[in-house]
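Student: let's see this in three dimensions:
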Amino acid sequence: MKKFGVILYSLLCILLLGACKEDEYVYPNVITTFIDAATDESGTLQKLITDKGESLQILNREGLDGLTPDSIYRSVSIYEPKESADEGQATALLYSCQLIIAVKPVTVDKLPEATAKTDPLDIQSVWKSGNYINLILLPMAKEKSHIFHFIDEGISNNGDGSRTLHLTLYHNQNGDYEAFTRKSYLSIPLWAYEGQLTQGDKVMLRINTYEKGFVSYEFTY
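Tutor: I've put the predicted structure just below:
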């Protein structure tokens, strides 16, 4: 997750629900959302942290290990909130945890060949939540891995005394054929700009699209 070229990958955490007839099973009250997932000293997923800063202890089960110890991953997770534990800690039963791209933006000179690749794609949604800007993107793909990153194009001063951070989505199709839509999840960690931006500053994100060319999204920091 720390070096360039991080490609979208997933950790599938599947809970066996047992052999039940479809018409007899009542699906639990689950939440599907972008959320941080933290590991303990052994590299096992230990807790979920919402974008509001709420922490939920993950109930123990198999398939949650094998990650970097004492780290926080960005994810799209499906979980069921459960009754609080005896000590008052909120808990969650994790059904699925897909780790996603959430890398700090870099300047063009730190990209491969110092080139700002902006191959077009379609957009499902872009929104801000907590200290992240979240994206669900729809690139056209076939069999090759696409490379994503975020380009830091600097901070400008506004007439009202505020500042604006300018970002552009880096997308390299890697010579792939445009055969079908492949959904991709990304998050921009705005906490990386703590000390550079203050409350009320702006973040401007540009994305190259098939239909409209470059489109811009503005958010308040």
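Student: please count neighbours and contacts with C-alpha atoms only from this point.
Tutor: Fine.
Student: so which bits of stretch 158-175 are buried?
Tutor: Arg163, Thr164, Leu165, His166, Leu167, Thr168, Leu169, Tyr170, His171, Asn172, Gln173 (16 or more other CA atoms under 10 Å).
Student: not counting sequence-adjacent ones, nearest residue to the first one?
Tutor: Okay, so that is Arg163. Distances taken as CA to CA, 6 or more residues apart in numbering put Asn157 closest to Arg163, at 4.5 Å, once the chain neighbours are dropped.
Student: about what we covered before: between the buried residues of stretch 158-175, which sits nearest Met204?
Tutor: Each of the buried residues of stretch 158-175 was checked against Met204 using CA to CA; the closest is His166, at 5.0 Å.
Student: other SSEs contacting the strand or helix carrying that closest one?
Tutor: Using DSSP states H and E, His166 maps to strand 163-172. Where contact means 3 or more CA pairs under 8 Å, 6 or more residues apart in numbering; DSSP states H and E, strand 163-172 is packed against strand 147-157, strand 202-209.
Student: tell me what angle it forms with strand 147-157.
Tutor: Angle, strand 163-172 to strand 147-157, by axes from the mean of the first three to the mean of the last three CA atoms, to 10 degrees: 160 degrees.
Student: mind listing the strands for the protein?
Tutor: Taking DSSP state E as the criterion, the chain carries its strands at 31-39, 45-49, 55-58, 72-82, 91-99, 122-129, 132-138, 140-141, 147-157, 163-172, 180-181, 184-189, 202-209, 213-220.
Student: give the contact list for Phe148.
Tutor: By CA atoms under 8 Å, 6 or more residues apart in numbering, Phe148 lies in contact with Gly5, Val6, Ile7, Ile101, Leu169, Tyr170, His171, Asn172.
Student: how about this one, so we can line them up?
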Amino acid sequence: MKKLLCLAVAFLALSSCTQDVYDKGEGPYSHMLAEMVMAHANSNKQIDFVVTDEGERLVTAPPFTTSWITTADSTYRGILYYNKGDKQADAISFNRVTVLRPQQIKDMKTDPLKVETCWVSTNGTYLNLGVRLMVGSTTDTEAKHIVAAHLLGRKVNTDGTKTIHLQFYHDQNGVPAYYSLRSYFSIPLSDLSADSVSISINTHEGTTTYAFPMTATH
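Tutor: All right, here's what the predicted structure looks like:
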């Protein structure tokens, strides 16, 4: 069994691993790819294949596991760092991506954060976010970031198209803000019937709204 190692920071309702250092030479990481994937865990809780957001199925050779893969015969959302072969992936690292299912939230909190990237998957199934949350050491075990996707509703535009509007919920919740930590989130779009999607996020520079078309099947 191949076991991948990563550094993990636990938040309430999320667990994220990050890798910010890359080998730029001709070593084992020089041709490394990084992609959002849905990963299948077999009966031994090993990832035996993944499906990329472009719809490509890759067998992981050899299969691997991490500490946060806890359920057999299930799927996990994550970023896979790997070297690619013929329909195969030689995994280097697999970092968890927290899935935030849209819901209506009564009492919103929008503590600021930094947005690094925001995009809709090629297959239209997820709205993806790469953000930096401010973190720091504390003895308070209750101090944990709380994040969610608030569903504002669906609007019919003047041209007859429909847009789903989302808002990013973020509660700093007593976590010290000493340095930033990169974290990734995916918001499922498959159950949202619309032509486009937008999400508003409060940043340190003010509220920013990102809007994207969705595939024709939504």
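Student: TM between them?
Tutor: Their TM-score after superposition, calculated using TM-score structural alignment, normalised by the length of structure 2, is reported as 0.79; 191 aligned residues with a CA RMSD of 2.4 Å.
Student: wait, which of the helices and strands packed on strand 163-172 of structure 1 is closest to Leu138 of structure 1?
Tutor: Leu138 of structure 1 lies closest, by CA to CA, to one member of those: strand 202-209, at 9.8 Å.
Student: picking up where we left off before, average offset between the strand holding His166 of structure 1 and structure 2?
Tutor: When structure 2 is superposed, strand 163-172 of structure 1 averages 0.6 Å from its matched positions, counting by mean CA distance after the TM-score superposition for structure 1.
Student: how far off centre is that strand?
Tutor: Average the C-alpha atoms of strand 163-172 of structure 1, do the same for its chain, and the two points are 16 Å apart (CA atoms, centre = their mean, to the nearest Å).
Student: between the two ends of stretch 103-115 of structure 2, how far is it?
Tutor: With CA to CA, to the nearest Å as the measure, the first residue of stretch 103-115 of structure 2 is 21 Å from its last.
Student: please apply the same query to stretch 189-205 of structure 1.
Tutor: Terminal residues of stretch 189-205 of structure 1 are spaced 13 Å apart (CA to CA).
Student: hmm, who's touching it?
Tutor: Residues external to stretch 189-205 of structure 1 that are found in contact with it (CA under 8 Å, 6+ apart): 102-104, 131-133, 162-169, 216-221.
Student: tell me how far the residue minimising distance to the centre of structure 2 lies from Ile79 of structure 2.
Tutor: Nearest residue to the geometric centre of structure 2 (CA atoms, centre = their mean): Phe185, 2.8 Å. Relative to Ile79 of structure 2, Phe185 of structure 2 is positioned 10 Å away (CA to CA).
Student: likewise for Asn95 of structure 2?
Tutor: Computed with CA to CA, the distance linking Asn95 of structure 2 and Ile79 of structure 2 is 5 Å.
Student: go on, Gly25 of structure 2?
Tutor: Gly25 of structure 2 sits at a distance of 22 Å from Ile79 of structure 2 (criterion: CA to CA).
Student: which residue of those two possesses the greater neighbour count?
Tutor: The residue with more neighbours, out of Gly25 of structure 2 and Ile79 and counting by other CA atoms under 10 Å, is Ile79; that gives 22 against 9.
Student: neighbours around the counterpart of Val6 of structure 1 in structure 2, how many?
Tutor: Pairing criterion TM-score structural alignment: the partner of Val6 of structure 1 within structure 2 is identified as Ala13. Other residues near Ala13 of structure 2 come to 13 when the count uses other CA under 10 Å.
Student: and Ala13 of structure 2, what does it touch?
Tutor: Applying CA under 8 Å, 6+ apart to Ala13 of structure 2 gives the contacts Ile146, Val147.
Student: picking that back up, would you turn the helices and strands packed on strand 163-172 of structure 1 into a markdown table with distance to Glu62 of structure 1?
Tutor: Rendered in a markdown table, the data for those read as follows (distance: least, CA to CA, whole Å):
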| stretch | distance to Glu62 of structure 1 |
| --- | --- |
| strand 147-157 | 31 |
| strand 202-209 | 39 |
